[in-house]
Structures are given as structure tokens and as C-alpha cells.
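**Student:** only geometry, no sequence info:
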């Protein structure tokens, strides 16, 4: 096995391990790592999207078996995210003839979304406390307004994920915590995963249709990430979340700043 291939398998192992331990960090770490390996930005995003769809698909089975998915919320999110993904793919396709312009747009967007993800990870507890504090007051939404805002959230996530392969995890979870503060955490996480799979699948297949896909690369990443997620999941909770999250957020701020500026 070539040195570069070994490096990709190890990268998949490390990212899978971190995702298993923290529940976040998949796309936000994998796509920058692929750029570091010299992978074209569009190919890195397209490959990572299908990588996310495959690795998270097993989560749907587990969460559904444990009744941790709210399919109504998933439906409202998907109503916004899938059309947004299709529109974003169409816009990227219009830039497809100018590869340099498309890669520049993806790289800049990647940096900005990484910075937002870092903030979501770093201030997650404060955001959750705020959401719970105001859960029962007059600012809490319900009915039509709540459904509409869920669709709008899906729209934003759909555009971000399709453009950068990042956002469904940390940003999506925080958004749902704020919109649905009374929903149990395990159901909220399960709902976010159920929404992320069709979104990343549609976006990933769209990128693949434009040639932004490396199937060999996808295989190498999965060789490492699947055992990595298994190991990380079993060690989850052994290291304090108060240590892991600031470290992960600091890393994403550094990477995001370098890409955006």
C-alpha cells in the first residue's frame, strides 16, 4: 500500500475516532485534511458528502430502533434542505466550466463555515442554557411559525452542506436545540442524523454527476473511519467534554481562518 494511501486511511481513522468520541467534527475535519493532501476542493467536498452519507446511514437504523427520531421535524428540515441543495448544485454547475472560480468559492465558503462551526462547538452549552431559559416565554415559537423557521433552517443547512460538506452536525444540532428546547437530546441528535443522510446523499450524488468525486479516495477513508468510529464510540465519555470541545474548536478556528483569509 502506497504511503499516500496509508495516510488517507489513518486520516479516516483519526476523524472517525473523533466523531465517535464527540459526535461532531466529521466534515469539518475531513474536508480540510483532504485539501492538505492536495485534493481538489470540489473533489474533497463531493467525496466527503458521500462519505458522510454512508457513515451516518448506520446511525438512522440505531436511532430508529431506539425511537430517537422525530420524523415530522426531519420532514420539515428536508423540505428546505433538499431544494436548497439542488439550487446550490445548479449554481456550482454554472461555475463548473471555470474550475478555478468554483474552487475559490468552495474554499472561501469552507473557511467561513468552519469558523461558524467552531463557535457553535465552543459556545454550545451557553446556547443550550439560553434556549432552555426562554423555552416557555413569549419568544418561544409554535405551530406554523415554528414549522416555517424549521424549513428556513433546512434551507440554510442545505446550501452550506452542499457548498462545503460542513454544517449538518454542529450547526444543525445547535439550531434544533434552539428551535426545540423541550425535545430530548437523544431524539434531537437522532433527528439531525436522519436529516443529514438524505441531504448529504443528494448533495454528494450531485457533486459526483459533475465529476467531483474520487471513488478510490472514498474507499480509503471508509477503511479507516468505520473502525475509528467504533473505537471512539466505546471511549466516549472517558475524556472530559470540557477538554475535547475547546481543543476541536481551536483547531477549526485556525483552519477556517487560513482558508477564509
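**Tutor:** It's in. These numbers were taken from a predicted model, which means no experiment stands behind them.
**Student:** all contacts plus neighbour counts: C-alpha atoms, from now on.
**Tutor:** OK.
**Student:** please, where are all the helices along the chain?
**Tutor:** Along the chain, the stretches classed as helices by DSSP state H are 3-22, 26-36, 41-65, 71-94, 99-122, 124-133, 143-164, 170-179, 185-209, 215-235, 241-260.
**Student:** then this one, side by side with the first:
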């Protein structure tokens, strides 16, 4: 079983290294459906797994000065309180006893479908908005991101929604966060969106993971096995990622996530 966990970590690490997404989206379903891990423990362990595997990215991006810390703070102002409230409610209603297994599985299914949709439709949504410029709805959306006060408020609300989703399912901080940032902050470069998204995802997943740990839904030995496989996997994936077209990898990953999400909901 230990080698199975290590190989699972290796596989997910390779996918993260190649595509930049897929950590929580793949690891939690693998633990639940592949190894029959209790959903709450799978989510709690995966949150800390994600925080550790992505933490090196913050340092690298920070050194290059591409993290927009004001945006990170806005997201965190919504996500961290939402995470703590979600954890408190789940703990008060029996999370550590497995009472929320069905809720977590359903939330995971919804999060996976939303994440895969974000991966598949990100470019299409951008082209649609540009093609429909002048439409009242599109104008309202554009005015939202042009007003700094409205943009800040919407970013905080986005952070709160991500906080609830990530705490319940460990999915959503990556692809969904990046798509929303792409719309709200169109002047940000691609690397800045990725860097800012990761800089927010690490403390979010770390706080949510520690919260799960406090109520006993983190398996520390499992976490170590997963990390033993994922850390070299990320290096391998980064090497392969520059040789395989992103236009092939991301749609393939998105289709896999949709299928897993549908399975969670059935």
C-alpha cells in the first residue's frame, strides 16, 4: 500500500509539473476512489500536500517580482475567514466522525466540473466577451473590473467562495482562481496571474489543512508517502512539460476531471 501511495504522489507530481494544475483535482479523487480513504481524511491530507508542494513556487515567483501581493491580500481577506467558518461548522456537525462524507464527495464533484470547465472554456470565454463588447451584460461586467472599489469587493467575495470550496473539497484554488483573476485583472501578465494564484493558494490550503488536522482528518504517514512521490514527480513533469504541447495536456486533464466529477455526483 505504501508503494501505491508513493506512485500516486509521483503521478500527480508529474501532472502538476507538466500542466501547473491537477494537484487537488487529481489527488483527492485518487485517494477516495483508488484507495478507499475516508473523504474527510483525503481532503485534509491533500490540503497540506498541496500547500507543501506549491510552497516552493512562491519563493521562485517572489524572487522574480511577479506576485501581485495586493490581489493576494484581497483574496485572502475573503478566503481565510470563510475557511475558518467552514471548518467550524463542519467540526460542530460531526466532520471527524465521517458525517459529511457524502457532502464532501458531492462538493468535490461540483468543484471538479467547475475546474475542468475553467480549463476548457477559459480561451472561449475571453473571445466571447471581446466579440460581445457593447452588450449591456458585457458592459456591466467590464464596468465591474474598471471600478477599483467594486473590483476589490468582488475579489474578496471570490476569495470567500474559493475558501469554502477548497475547505470542503481541496479543489478550486488553482484553475478557478486563475480564470477569475484573468477576467478581473486583464492587465496582469500570464505569469503574474499564475504567481498570484499560487501565492494565495498556499496559505489557503495550509490554513484549511491545519484546520482539518486539528479535528483529526489528516493522515500524516499518508502525507509523507505522497510527498515522497510527488516532489521528484514535479521535477520530471517540468522536464516533460516543455516537450509536450499544452494544447494536448490541458484538454486531456480537463476531460479526466469532468469524468471524475460526474462519478462523484452519481
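**Tutor:** Good, I have the coordinates. This one's a predicted model, so the numbers in the text were calculated from it and none came from an experiment.
**Student:** quick one: TM-score?
**Tutor:** TM-score of the superposed chains, computed with TM-score structural alignment, normalised by the length of structure 1, equals 0.94; 258 aligned residues with a C-alpha RMSD of 1.8 Å.
**Student:** same list (the helices of structure 1) but as CSV, adding mean neighbour count.
**Tutor:** Output for the helices of structure 1, formatted as CSV (neighbours: other C-alpha atoms under 10 Å):
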stretch, mean neighbour count
helix 3-22, 21
helix 26-36, 22
helix 41-65, 21
helix 71-94, 20
helix 99-122, 20
helix 124-133, 14
helix 143-164, 21
helix 170-179, 21
helix 185-209, 23
helix 215-235, 19
helix 241-260, 16
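**Student:** can you name the residues that contact the closest residue to residue 5 of structure 1 other than its chain neighbours?
**Tutor:** Spatial nearest neighbour of residue 5 of structure 1, chain neighbours left out: residue 220 (6.8 Å); criterion: C-alpha to C-alpha, 6 or more residues apart in numbering. The contact partners of residue 220 of structure 1, by C-alpha atoms under 8 Å, 6 or more residues apart in numbering, come to 5, 8, 9, 12.
**Student:** residue in structure 2 matching residue 220 of structure 1?
**Tutor:** In structure 2, the residue equivalent to residue 220 of structure 1 is residue 225, according to TM-score structural alignment.
**Student:** before we move on, what about residue 73 of structure 1?
**Tutor:** Checking TM-score structural alignment: residue 73 of structure 1 goes with residue 71.
**Student:** tell me how far that match lies from residue 1 of structure 2.
**Tutor:** 42 Å (C-alpha to C-alpha, to the nearest Å).
**Student:** with residue 222 of structure 2 instead?
**Tutor:** Taking C-alpha to C-alpha, one finds residue 222 of structure 2 at 10 Å from residue 1 of structure 2.
**Student:** list the contacts of residue 191 of structure 2.
**Tutor:** Contacts for residue 191 of structure 2 (C-alpha under 8 Å, 6+ apart) come out as residue 66.
**Student:** what residue of structure 1 takes the place of it?
**Tutor:** Match for residue 191 of structure 2 (TM-score structural alignment): residue 186.
**Student:** again, but for residue 149 of structure 2
**Tutor:** Match for residue 149 of structure 2 (TM-score structural alignment): residue 144.
**Student:** next one: residue 7 of structure 2
**Tutor:** Counting by TM-score structural alignment, residue 7 of structure 2 lines up with residue 10 in structure 1.
**Student:** wait, what's in contact with that match?
**Tutor:** residue 224.
**Student:** one more: the one 4 residues further on?
**Tutor:** Contacts of residue 14 of structure 1 were listed using C-alpha under 8 Å, 6+ apart, and they are 224, 225, 228.
**Student:** what residues are up against the closest residue to the first one other than its chain neighbours?
**Tutor:** Just to be clear, that refers to residue 224 of structure 1. Among residues not flanking residue 224 of structure 1 along the chain, residue 13 sits closest, at 4.0 Å (C-alpha to C-alpha, 6+ apart). Going by C-alpha under 8 Å, 6+ apart, residue 13 of structure 1 touches 221, 223, 224, 225, 226, 227, 228, 229.
**Student:** swap in residue 52 of structure 1?
**Tutor:** Taking C-alpha under 8 Å, 6+ apart, we find residue 52 of structure 1 in contact with 26, 27, 197, 200.
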